[in-house]
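J.: Pasted the sequence and its predicted model underneath.
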Amino acid sequence: MVRSPLTPQQRAAGQRLGAFLRECRGDRKPAEVAHAASISPETLRKIETGRLATPGFATVAALATVLGIPLDELARICLPEMDLPSTG
């Protein structure tokens, strides 16, 4: 099955997600975070740089858990045009 090319909106969401995850990682080493999330350091690098704009849900959920980020916060970053309910 051939995958459709990503839209500009999907690429932009991937860049926002990657930049936010990189910011949340702080001083932690990429290999440490990747290992804790059960992904390769290369996959983490691709996500953080936006080269992997649409990572799988399990990967995103694992990174969110390791970095202590609520999934609804990631949804707001990836989908800023959506009116998501607030949690507080």
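T.: Good, I have the coordinates.
J.: Every contact and neighbour count from this point should use C-alpha atoms.
T.: Will do.
J.: residues in contact with stretch 20-35?
T.: Identification of contacts with stretch 20-35 by C-alpha atoms under 8 Å, 6 or more residues apart in numbering yields 40-41, 43-45, 48, 63, 66-67, 77.
J.: Of these, which is the most crowded?
T.: Leu44 (25 neighbours; other C-alpha atoms under 10 Å).
J.: The residue nearest to it when sequence neighbours are not counted: how many residues sit nearby?
T.: Ranked by C-alpha to C-alpha, 6 or more residues apart in numbering and with sequence neighbours excluded, the top spatial neighbour of Leu44 is Ala34, at 6.2 Å. Close neighbours of Ala34, defined as other C-alpha under 10 Å, add up to 20.
J.: second one coming, line it up with the first:
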Amino acid sequence: MVRTPLTPEERLRGERLGLLLRQARAGRSMAAIAAHAGISAETLRKIETGRAPTPAFFTVAALAGALGLSMDELLVSCAAVPEVVPLAG
């Protein structure tokens, strides 16, 4: 099966998610957070570094719970920034 290439927006959203997770971890070990979320430390590392920019919903939900983040907070922080289109005139 061939995977569809990610759009620039998907990559950017993945980078934002990774940054937010790193900030929320705030010095706690990657292994401890990953274990609490029920994922491997390598999976968390890939998400945090942007190598896995589109993790499954349940993975994100588990990480949010382990880090004390709300899904709403993640959505707002990682949502695509709307493109500004100049008005024709």
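T.: Noted; the coordinates are in hand. The structure displayed is predicted, hence computed values, not measured ones.
J.: on that earlier part again, name the helix or strand for the residue nearest to Leu44 of structure 1, please.
T.: Per DSSP states H and E: Ala34 of structure 1 is located in helix 30-36.
J.: Now the element after that helix, going C-ward?
T.: Remark: after helix 30-36 of structure 1, the chain's next helix or strand is helix 41-49, criterion DSSP H and E.
J.: Report the mean deviation for that following helix after fitting onto structure 2.
T.: When structure 2 is overlaid, helix 41-49 of structure 1 sits 0.4 Å from its aligned residues on average, using mean C-alpha distance after the TM-score superposition for structure 1.
J.: ok, for the residue nearest the centre of structure 1, nearest residue in space, not its chain neighbours?
T.: Centre of structure 1 computed as the mean C-alpha position; nearest residue by C-alpha atoms, centre = their mean is Leu17, 4.3 Å away. Distances taken as C-alpha to C-alpha, 6+ apart place Cys78 nearest to Leu17 of structure 1, at 5.9 Å, with adjacent residues excluded.
J.: from memory the one you found sits against Ala13, does it?
T.: Yes: A contact is recorded between Cys78 of structure 1 and Ala13 when judged using C-alpha atoms under 8 Å, the distance being 4.7 Å.
J.: residues contacting the residue nearest to Leu17 of structure 1?
T.: Cys78 of structure 1 makes contact with 13-14, 16-17, according to C-alpha under 8 Å, 6+ apart.
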